[in-house]
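Enquirer: What follows is a predicted structure for the sequence shown.
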Amino acid sequence: MLIWEFVVPGIPLSVNSKDPKKKRRWIERVRGCATGYLPDEGFPLAHDVSVSVTYFHGGPTDVDIDNILKRIIDGMYPEVLVDDAQIQDVSASRRDMQGGSFRNPPAIVLPNLISGEPFVYVAVYPAMTQEELLWIGKLQG
């Protein structure tokens, strides 16, 4: 069950960027997109969550998916999340918009796919229980 989703236009900033102005601008962009349509009630979330991040680009890219997560997550609090320690699960992917077709994209993503401009799609879900993680089970003994 989806709790919240948002799109951030542009090429995500890597955690390796040393420019403090770029860092601050990207985090503020993420925050602005994350909070642009927040409902009046229920936020910030105070419970554990799972976060899914997908970077859509249009052709060759040198963006390492693991290096974009921190700045995106930093932009989600304190308005969306009370603390980033609430994130129990993270999934991240990078997809070429020119590399094929997309079936049933979320409505919020469709205009961005049509534009062909790079963007990041972020979805927040309830955290998975340990029972949902198939490899974590009861120890036999």
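Expert: On my side now, so go ahead.
Enquirer: contacts and neighbour counts: CA atoms only from here.
Expert: Noted.
Enquirer: Now for Met76, how many residues are close by?
Expert: Neighbour count of Met76, defined by other Cα atoms under 10 Å: 22.
Enquirer: And for Leu113?
Expert: When neighbours are counted by other Cα under 10 Å, Leu113 registers 19.
Enquirer: and here's the other structure:
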Amino acid sequence: MQPFEFVVVGRPISHQSNNKALLRQWQETVRTAAVTAWPEEQPPTTQPCLLVVVYFFGRLPAYLDNDNLLKPIQDALNGLVYEDDRQVTDTAIRRTSIEVQFRFRSGRHSALLMQTIRSETEFVYVRVEDAPSHEELL
């Protein structure tokens, strides 16, 4: 699978949110952003995946645990990017301020990520790619 990426503008909602309607709305927003970026008529992958999620926050971050940040996004991609979220064998999750001075190495970061960071708007960056070989130990 070619690496697949998209962004969701706005503040993420925790999987543990008491406001289930707001959580469903967040998952729908994530799904809509993914559908817009996913190649038309491409079936979901059946291979093990690495899911990368980075929350770029403004002055006041949404305080949520990494696992509660990940779960709604992971669920929203079911049946679209991968057949089932059990295929997500590896994850990388980070929360970082959008106000940091970032350095981009030539050819190492996506144009989408660089462009969205420059907008200085709070957002979540999502990338899905083939999982690394599990024959090598960490």
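Expert: Nice, I can see it. This one's a predicted model, so the numbers in the text were calculated from it and none came from an experiment.
Enquirer: Any idea what the TM-score comes out to?
Expert: Laid over one another, the chains give 0.87 as their TM-score (TM-score structural alignment, normalised by the length of the second structure), with 134 aligned residues with a Cα RMSD of 1.7 Å.
Enquirer: Which parts of stretch 44-53 of the first structure count as buried, going by neighbours?
Expert: 44-45, 48-53 (16 or more other Cα atoms under 10 Å).
Enquirer: possible to save those residues as JSON lines with secondary structure and distance to Lys70 of the first structure?
Expert: What follows is the buried residues of stretch 44-53 of the first structure, written out as JSON lines (DSSP: H, G, I helix; E, B strand; the rest coil; distance: Cα to Cα, whole Å):
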{"residue": "Pro44", "secondary structure": "coil", "distance to Lys70 of the first structure": "19"}
{"residue": "Leu45", "secondary structure": "strand", "distance to Lys70 of the first structure": "18"}
{"residue": "Asp48", "secondary structure": "coil", "distance to Lys70 of the first structure": "17"}
{"residue": "Val49", "secondary structure": "strand", "distance to Lys70 of the first structure": "16"}
{"residue": "Ser50", "secondary structure": "strand", "distance to Lys70 of the first structure": "14"}
{"residue": "Val51", "secondary structure": "strand", "distance to Lys70 of the first structure": "12"}
{"residue": "Ser52", "secondary structure": "strand", "distance to Lys70 of the first structure": "13"}
{"residue": "Val53", "secondary structure": "strand", "distance to Lys70 of the first structure": "11"}
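Enquirer: how about those residues, which pair is most distant?
Expert: Greatest spacing in the buried residues of stretch 44-53 of the first structure, by Cα to Cα: Pro44 and Val53 (18.9 Å).
Enquirer: what about the strands in the first structure?
Expert: 4-9, 49-57, 87-96, 119-126 (DSSP state E).
Enquirer: Name the nearest residue to Pro61 of the second structure, sequence neighbours excluded.
Expert: Spatial nearest neighbour of Pro61 of the second structure, chain neighbours left out: Ser97 (7.8 Å); criterion: Cα to Cα, 6 or more residues apart in numbering.
Enquirer: Scan the second structure for its longest helix.
Expert: With secondary structure taken from DSSP state H, the second structure has its longest helix at helix 20-37.
Enquirer: other SSEs contacting that one?
Expert: Contacts defined by 3 or more Cα pairs under 8 Å, 6 or more residues apart in numbering; DSSP states H and E place helix 20-37 of the second structure against strand 4-9, helix 66-76.
Enquirer: after superposition, how close is the longest one to the first structure?
Expert: Aligned to the first structure and superposed, helix 66-76 of the second structure gives a mean residue distance of 1.1 Å (mean Cα distance after the TM-score superposition for the first structure).
Enquirer: Fine by me, thanks again.
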